[in-house]
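Visitor: sequence-free structure coming up:
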């Protein structure tokens, strides 16, 4: 978890356009080669590290976890929990005395069959929905990769008392053993040009109105069903990385040289994109 978070921070620097000194690249490559890739079954751990790294990156771009888990987040969340508790108490007090005196009211449209006031019922329904959504958010926050990272890197590692308490270790182990969302899921999305060439999207989905709600699919742009990344592919990537002794990837040059295809296909590696 700590290693994935460190690599995630380096990846964020790359996305922001910052460059690292050459020494940093060399140290990172030594860590990968002498650590993750040092054992024969190291590909399993390497892909787990990458998976957690991509999960953190996904949360960084598409969720607010990076902001929520700022210093002092626990105090803020406890205050929110107190607000939810007060909301539950207020709702119970409101619904407890739900029978309204309708003796001076000739309009019964606001009174339901069981005597419950309609406005109180709607208010209670809204408050209940809000409380349920907040509790669901707390649940996902508690088992997110960011919560695991803070528990391990900032709490457990730095506090000696936590390391000597079996109860706390059991709680952290239980939290880290739960994976709720996997943006990658170790699947490969595919596109076959020949299979999708004659594809035309439905007219009801491809128009200006639907463009405001969903991504528009163009003619011939149909994605094939994703497939699970096999162990053989993982091992092949693992061995290819082990054969690379340098710190820089060569954009396919080394693979072509090993397979004696440099003369035929090396020109493609010099273009701007791999496509």
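Guide: That came through fine. Because the structure is a prediction, the values reported are computed rather than measured.
Visitor: CA atoms for contacts and neighbours, from now on please.
Guide: Will do.
Visitor: How about the secondary structure of the residue most central in space within the chain?
Guide: Note on the chain: the residue nearest the mean C-alpha position is residue 55, at 3.9 Å, using CA atoms, centre = their mean. Look at residue 55: counting by DSSP: H, G, I helix; E, B strand; the rest coil, its state is helix.
Visitor: ok, the nearest residue to it once chain neighbours are set aside - how many residues close by?
Guide: Nearest non-adjacent residue to residue 55, counting by CA to CA, 6 or more residues apart in numbering: residue 183, 6.3 Å away. Neighbours of residue 183 under the rule other CA atoms under 10 Å: 15.
Visitor: hold the first one in mind and look at this next one:
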């Protein structure tokens, strides 16, 4: 919310301040200096560019506003009277004008109506880098975009990087650096889904499945590596759509050079300020100290959202901010109170990946029938499990089940069905819980009330109570938690494929979601949608 306010208010605030300077009855030579500083602040930070995806498509509006602001800043520099710093100001003004173009270009590059489709359509399925510097041509009879032999020779492929014997890529940290290159290549391929290309040419190829299951998910430490590659890949995607990094570092260092050119030029302005105005300011010193002590934060927070219906169905939000801001802040619906987020553990990742490898080995993503049938067979031969395994299964089952509930309550757009369907079902569940559990204050009372309902009642909460009774009848707790662990791991994979790439892309500025990582992982294995076979009675 704070970032959005700063983003939305920056242009109006700068415009208002420039207007005050322009209409002031007296003129000060420092007005031109402060106008330049405001201009730098307005559109020339080298990282943050867009707050949301629609900002990229609205690049023409920002471009017009930027032109108007540049005109008024230039007018203030001229009209502020003679100054000893006129030359420095005009040099800075010229550099800022050039640098402000990076933000416009970043918007344009990531906009659907302009460059996004062109820059993603012809990414080669052999995971190449450097294709943006070549010119593919449309050739008959299919008129597909293709490279000629000379262009292919200039491309740097992932295979070239893997075969490189240079000291940088073959040292102790070489494997991780190669994986960063792989992440960059995969991010370019994933961008095709964000551009709206639902059919990926390589999705049905055997080597695509082999890349995922024989490459990324192969080996003893495959889980840690696979999620690290996906995390870096999504960071590249985030930078492409929401920052200027991609454009800055793909422009032959022109904009980096401009940034360095600002340092000596701005140093020229230091004498313009009174000698005691900043140096003696304790507040300003503390501000600089805070800025320089900031640490780098990953866009992915590596946590799982959690929600428990039995705990929060009677939650009644006050929505003070919603009314105070005249609906600028979204309204929280009743029954939606998020539990404390939990760290995404390696046990959760391993369980999901092992389930993926096992189910694909059987030829499909299951809708939890595979895990239930497997445990039905295994129960005949197993009699309890070790305490360590039981604890792990309990942790995985609880983390994933509450995460799935969180997705339904707070992020239904990330689920395969239309978000309205998920929201409607969830609202009905909240009302059912309010009716069935009215007056029940403790969790124990609520559990017992659901387990004692009439067996002829087919409401979802009552069916859940009957399922709880069935699970309790399993003699050994270890077997009980294994059933739930396998069930929720398979469910997590079943709901991950989706055609709504935009919804996943919009999670990245907010820190991302585990389901987005799984969605990207499955995409690179050619798994773009859920199986379409007949529904089975789970």
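Guide: In hand now; what should we look at? Remember, it's a predicted structure, so these values are computed and weren't measured experimentally.
Visitor: How much space separates whatever residue of structure 2 lines up with the residue nearest to residue 55 of structure 1 from residue 78 of structure 2?
Guide: Matched to structure 2 by TM-score structural alignment, residue 183 of structure 1 sits across from residue 299. Distance of residue 299 of structure 2 to residue 78 of structure 2, given as CA to CA, to the nearest Å: 43 Å.
Visitor: OK, contacts around the equivalent of residue 48 of structure 1 over in structure 2?
Guide: Superposed on structure 2 with TM-score structural alignment, residue 48 of structure 1 falls opposite residue 228. Contacts for residue 228 of structure 2 (CA atoms under 8 Å, 6 or more residues apart in numbering) come out as none.
Visitor: go on, residue 59 of structure 1?
Guide: Contacts of residue 59 of structure 1 by CA under 8 Å, 6+ apart are 65, 66.
Visitor: Helix or strand: which one has it?
Guide: Residue 59 of structure 1 is located in helix 42-62, with elements delineated by DSSP states H and E.
Visitor: quick one: buried residues of that helix?
Guide: Of all the residues in helix 42-62 of structure 1, those buried under the rule 16 or more other CA atoms under 10 Å are 42-43, 46, 49-57, 59-60.
Visitor: Can you tell me what residue 242 of structure 2 aligns to in structure 1?
Guide: In structure 1, residue 242 of structure 2 lands on residue 62 (TM-score structural alignment).
Visitor: Next one: its match from residue 16 of structure 1, what distance?
Guide: Separation of residue 62 of structure 1 from residue 16 of structure 1 (CA to CA) stands at 16 Å.
Visitor: Ok, residue 265 of structure 1 next?
Guide: 33 Å.
Visitor: Looking at the two, which is more packed in?
Guide: Neighbour count, other CA under 10 Å: between residue 265 of structure 1 and residue 16, residue 265 has more, with 14 against 9.
Visitor: Which secondary structure state does that one sit in?
Guide: Under three-state DSSP, residue 265 of structure 1 falls in the helix class.
Visitor: what ranges do the strands span in the stretch 151-275 of structure 1?
Guide: 187-190, 224-228 (DSSP state E, counting those that start in this stretch).
Visitor: could I get those as TSV with distance to residue 179 of structure 1?
Guide: Formatted as TSV, the strands of the stretch 151-275 of structure 1 follow (distance: least, CA to CA, whole Å):
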stretch	distance to residue 179 of structure 1
strand 187-190	16
strand 224-228	18
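Visitor: give me the number of residues near the aligned residue in structure 2 for residue 35 of structure 1?
Guide: Residue 35 of structure 1 maps onto residue 215 in structure 2, with residues paired by TM-score structural alignment. Residues lying near residue 215 of structure 2 (other CA under 10 Å) number 13.
Visitor: Quick one: residues contacting residue 215 of structure 2.
Guide: Shown in contact with residue 215 of structure 2 (CA under 8 Å, 6+ apart): no residues.
Visitor: for the strand or helix carrying residue 289 of structure 2, the distance to its chain's centre please.
Guide: Per DSSP H and E: residue 289 of structure 2 is located in helix 282-293. Between the centre of helix 282-293 of structure 2 and the centre of its chain there are 30 Å (CA atoms, centre = their mean, to the nearest Å).
Visitor: Likewise for stretch 247-258 of structure 1?
Guide: With CA atoms, centre = their mean, you get 31 Å for stretch 247-258 of structure 1.
Visitor: Kindly report the same for stretch 208-218 of structure 2.
Guide: Its chain's C-alpha centre lies 23 Å from the corresponding centre of stretch 208-218 of structure 2 when counted by CA atoms, centre = their mean.
Visitor: Between the two ends of it, how far is it?
Guide: In stretch 208-218 of structure 2, first residue to last residue: 14 Å (CA to CA).
Visitor: in that stretch, what counts as buried?
Guide: 208, 209, 212, 213, 216, 217, 218.
Visitor: Confirm for me that the fifth one is in contact with residue 226.
Guide: Yes - in this structure, residue 216 of structure 2 sits in contact with residue 226. The criterion is CA atoms under 8 Å, and the distance is 5.6 Å.
Visitor: any idea what sits nearest residue 73 of structure 2, other than its immediate chain neighbours?
Guide: Once flanking residues are discounted, residue 73 of structure 2 sits nearest to residue 35: 5.9 Å by CA to CA, 6+ apart.
Visitor: what's in contact with the next helix or strand after the helix holding residue 59 of structure 1?
Guide: Scanning forward in sequence from helix 42-62 of structure 1 by DSSP H and E, the next helix or strand is helix 65-68. For helix 65-68 of structure 1, contacts defined as CA under 8 Å, 6+ apart pick out 59, 60, 141, 146.
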